[in-house]
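Colleague: output the structure for:
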Amino acid sequence: MRKRTAVIAAVAIVAVGGGIAYAAWSSSGAGTGSVGSTADVNSTISAVDGAGGLYPGHTVSFQVTIDNPNDYPVKVTGISAGASALVNGCAEGTVTSSAVTNPAGTIAAGATGTYTLQATMDTDAGDACKSQSFTMPLTATLSSAA
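Modeller: A predicted model of the protein is given here:
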């Protein structure tokens, strides 16, 4: 009788335990997730130095910095050509800079990059162009480098 009681108890434990495992419910879920993109912030170009040494027909190097106020790295894909404004009698367009395509380097998020450009004074520049500082508007195009 003891043996029979032990077998019945073992079967009962297995049945109850198996019933608990079998009675455990399973389910699945469905729905959606949501994320948003950031907005870009325009960069600014600033002069690093006012390179001197220009005279009619001569070319000098000058540097500009481009900042990246975005939360992601960017690559400068181009910098536009520039032309000087009228300066104290020195004609508009007397000093020009060439466009630059795909300059090297990436600008990290929140950082700045320095770029070297070339400026040339027109061969017909008159005396009014002596000892002047020339400002050229420039535009940079950038793309995400992430």
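Colleague: going forward, measure contacts between C-alpha atoms and count neighbours the same way
Modeller: Fine.
Colleague: any idea how far Thr77 is from the nearest residue to Ala128 once chain neighbours are set aside?
Modeller: Nearest residue to Ala128, sequence neighbours excluded (CA to CA, 6 or more residues apart in numbering): Cys90, at 5.0 Å. Separation of Cys90 from Thr77 (CA to CA, to the nearest Å) stands at 32 Å.
Colleague: who's in contact with the most centrally placed residue in the chain?
Modeller: For the chain, Val74 is the residue whose C-alpha lies nearest the centre (CA atoms, centre = their mean; 2.2 Å). When contacts are counted by CA atoms under 8 Å, 6 or more residues apart in numbering, Val74 touches 68, 106-109, 142-146.
Colleague: show me where the protein has its strands.
Modeller: Counting by DSSP state E, the chain has strands at residues 45-47, 59-67, 74-79, 82-83, 95-97, 100-101, 106-107, 112-121, 140-144.
Colleague: Pro69: neighbour count?
Modeller: For Pro69, the neighbour count with other CA atoms under 10 Å is 19.
Colleague: contacting residues around it?
Modeller: 41-43, 109-111.
Colleague: what's the answer for Tyr115, then?
Modeller: 63-66, 103.
Colleague: here's the other one to compare against:
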Amino acid sequence: MRKSIKRAVIAGVAVVAVGGAATAAYAAWNANGSGVAGANATTAQELKVSAAKVTSGLLYPTGTGDAAVTIENPNKYPVTVTDIKWNDKDGVQADKKDCNNTGVYFGDFSKNDIGSNGLLSKLNLRLAGGETKTFTLADAVHMTNNSQNECQGAAFTIKVAVSGASADK
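Modeller: Predicted coordinates:
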């Protein structure tokens, strides 16, 4: 064979070999699939509340003061507390044994001494996941004029319930 024919044959074989390899690469199979992803939701844990305590604005008959409430969020996600409710049937406890009629009430007393029937609403008390925090509630306690004389100097605790919802991070 002549040199030019040999070169042409070798070049043709090389083109066929390269083209065949390209075809083999193009012939790769696609792999697709579908299925169901799974996840489990946690169960919400109840917020833990320490009794509200009078903190400032020392109470006296017809006086209004602040209260502090400590709330623990045992959940892994943030929570915003929107309402705090006191049930007057739970009463108010005093640290003095002879102070039976405390005359102390819980609610929103910011506008008047009538209050809000034991409810603080439209609050925005935010707790991160796992956080325990004490909040000061302005004008949340009021002492009426029928408080017993034995209640002078007493410290008061008030059982309250809180409600709220999960919050954005």
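Colleague: thinking again about what came up before, what about Cys90 and Thr77 of the first structure, which has more around it?
Modeller: A count of neighbours by other CA under 10 Å puts Cys90 above the other of Cys90 of the first structure and Thr77, at 19 against 16.
Colleague: trace the residue nearest to the centre of the first structure over to the second structure, please.
Modeller: By TM-score structural alignment, Val74 of the first structure lines up with Val79 in the second structure.
Colleague: how about that match, nearest residue that isn't a chain neighbour?
Modeller: Nearest non-adjacent residue to Val79 of the second structure, counting by CA to CA, 6+ apart: Ser166, 4.3 Å away.
Colleague: tell me, how many residues neighbour Thr136 of the second structure?
Modeller: Thr136 of the second structure has 16 neighbours, counted by other CA under 10 Å.
Colleague: which one in the first structure is aligned with it?
Modeller: Under the alignment (TM-score structural alignment), Thr136 of the second structure pairs with Thr116 of the first structure.
Colleague: go on, Gly65 of the second structure?
Modeller: Mapped onto the first structure by TM-score structural alignment, Gly65 of the second structure lines up with Val60.
Colleague: does its match touch Val95 like I think?
Modeller: No: under the criterion of CA atoms under 8 Å, Val60 of the first structure makes no contact with Val95, lying 10.5 Å away.
Colleague: which one's more surrounded, those two?
Modeller: Applying other CA under 10 Å to Val60 of the first structure and Val95 shows that Val95 carries more neighbours, namely 27 against 15.
Colleague: counterpart of the more buried one in the second structure?
Modeller: Structural alignment (TM-score structural alignment) places Val95 of the first structure against Val104 in the second structure.
Colleague: grab the nearest non-local neighbour of that match.
Modeller: Spatial nearest neighbour of Val104 of the second structure, chain neighbours left out: Met143 (4.3 Å); criterion: CA to CA, 6+ apart.
Colleague: I figured Ser144 of the first structure hits Lys75, correct?
Modeller: Yes: at 6.3 Å, Ser144 of the first structure counts as touching Lys75 under the criterion of CA under 8 Å.
Colleague: which of these two has more residues huddled nearby?
Modeller: Between Ser144 of the first structure and Lys75, Lys75 has the larger neighbour count (other CA under 10 Å), namely 20 against 13.
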